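Chemist: Structural data only, the sequence is not supplied:
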């Protein structure tokens, strides 16, 4: 007896027991690709599990879709705990030539990028601590701009006197830089070798915090 489709999927038949295995898998692939293609933000595993069978492996579906897209100028990437279509990096110059400037949409100065990177590597961190790390005052205006861009959010209160707010990066930060979790941040040696960062800027020690504890994903 065929299992009924899950109630969470409404009238959608998620199990597809009436199809042979190969066609069933192909239909699940099509559904997953369609959802990720249409979604304006990374699609979570929880959402995808609502449109495929109970025993279907989301990871294997994604892998098969990615293999089929190998020759295309776009790909499915793991971003901010979900999946999203992204244009391949090798197309960056083409897109820049066609549309001009950058295609990321965030308006960040070099100084703001430095503050954002320092927050990413030190979070949760107070504004005063950031000023100490960078060797200059980090203004409230810079913090406010990064908050308006949804790159950072308030973290837990610091145990320091006065219990100042700390700052953490957000899901939007992960999305913008194409990171799945904070563990995907490049190490400082890589940034230094590329001439993009100085170890002296962010200090000799930095902690790679667990994203589930230190990243405010609610925005």
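Modeler: That came through, no problem. Just so you know, these numbers come straight off a predicted model, no measurement behind them. Numbering: from 1, shown residues only.

Chemist: From now on I want contacts and neighbour counts done on CA atoms only, so please keep to that.
Modeler: Fine.

Chemist: Point out the other helices and strands that the longest helix that the chain contains packs with.
Modeler: In the chain, with assignment by DSSP state H, the single longest helix is helix 21-38. Taking 3 or more C-alpha pairs under 8 Å, 6 or more residues apart in numbering; DSSP states H and E as contact, the helices and strands that helix 21-38 lies on are helix 58-68, strand 82-87.

Chemist: And those: which comes nearest residue 28?
Modeler: With C-alpha to C-alpha as the criterion, residue 28 lies closest to helix 58-68 of these, at 7.6 Å.

Chemist: who's in contact with that closest one?
Modeler: Helix 58-68 has contacts (C-alpha atoms under 8 Å, 6 or more residues apart in numbering) with 25, 28-29, 32-33, 45, 48-49, 75-76.

Chemist: ok, and here's another one to check against it:
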């Protein structure tokens, strides 16, 4: 099977799938008779990324693998296909998520100390229901408070391959700027009917999937 044929198959699979897939998952799409190996899939992904340049779609690598998504500039038009308005999140929730992202592992009490106000149970529950945050253990202090960390789905939702791709905290002046950099206010628009829409996520030059919990 030619590299071009493999590339087109990968494009079709990723478009139909509507979510990120690892190289191993993509290899499994092919049968033994196709004779497609790991190196060919990686090369085909590189070919696909180049082929999509100049189109409304792009291939990006996030924590869970590779996905084909609509470029950011076309997001506002695509979103008009759905009547419901994108979910809006409160400032308190966005600040809490930003603090978890940058200070993890962090306890609810530590978040409250930084923000200067109580963090409602509903905020933590919402973040867990979105599967952006999980409990990674407990602090070894009286009461053993839960340690909160972000998840692989958090990275996927914000177009990140790894936590080190977060904007430098030293370069951000306040939580408003953090929220703007992460596009937290528009996170609900990133996934609609299985077709991903970019939020300033840029393709990575390397094609090595990073594993995250």
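Modeler: Sure, I can see it. If you're wondering where the values come from, they're calculated on a predicted model, not measured in any experiment.

Chemist: Can you pull the TM-score for these?
Modeler: After superposition, the two chains reach a TM-score (TM-score structural alignment, normalised by the length of the second structure) of 0.72; 178 aligned residues with a C-alpha RMSD of 2.7 Å.

Chemist: Just want the angle from the longest helix of the first structure to helix 58-68.
Modeler: Going by axes from the mean of the first three to the mean of the last three C-alpha atoms, to 10 degrees, helix 21-38 of the first structure is angled at 80 degrees with respect to helix 58-68.

Chemist: circling back to that earlier point, take the helices and strands packed on helix 21-38 of the first structure and write them to JSON lines, including mean neighbour count.
Modeler: Formatted as JSON lines, those follow (neighbours: other C-alpha atoms under 10 Å):
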{"stretch": "helix 58-68", "mean neighbour count": "15"}
{"stretch": "strand 82-87", "mean neighbour count": "19"}
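
Chemist: For the longest helix of the first structure, buried residues please.
Modeler: Using 16 or more other C-alpha atoms under 10 Å as the burial criterion, the residues of helix 21-38 of the first structure that qualify are 24-25, 27-29, 32-33, 35-37.

Chemist: For these, give me JSON lines that also has distance to residue 87 of the first structure.
Modeler: Shown next, in JSON lines, are the buried residues of helix 21-38 of the first structure (distance: C-alpha to C-alpha, whole Å):
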{"residue": "24", "distance to residue 87 of the first structure": "28"}
{"residue": "25", "distance to residue 87 of the first structure": "26"}
{"residue": "27", "distance to residue 87 of the first structure": "24"}
{"residue": "28", "distance to residue 87 of the first structure": "23"}
{"residue": "29", "distance to residue 87 of the first structure": "20"}
{"residue": "32", "distance to residue 87 of the first structure": "18"}
{"residue": "33", "distance to residue 87 of the first structure": "15"}
{"residue": "35", "distance to residue 87 of the first structure": "17"}
{"residue": "36", "distance to residue 87 of the first structure": "14"}
{"residue": "37", "distance to residue 87 of the first structure": "12"}
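
Chemist: Just give me the closest of those to residue 157 of the first structure.
Modeler: The shortest approach to residue 157 of the first structure among the buried residues of helix 21-38 of the first structure belongs to residue 36, at 36.4 Å (C-alpha to C-alpha).

Chemist: per the alignment, that closest one corresponds to what in the second structure?
Modeler: Mapped onto the second structure by TM-score structural alignment, residue 36 of the first structure lines up with residue 14.

Chemist: any idea how far residue 172 of the second structure is from that match?
Modeler: Note on residue 14 of the second structure: its distance to residue 172 of the second structure, by C-alpha to C-alpha, to the nearest Å, is 34 Å.
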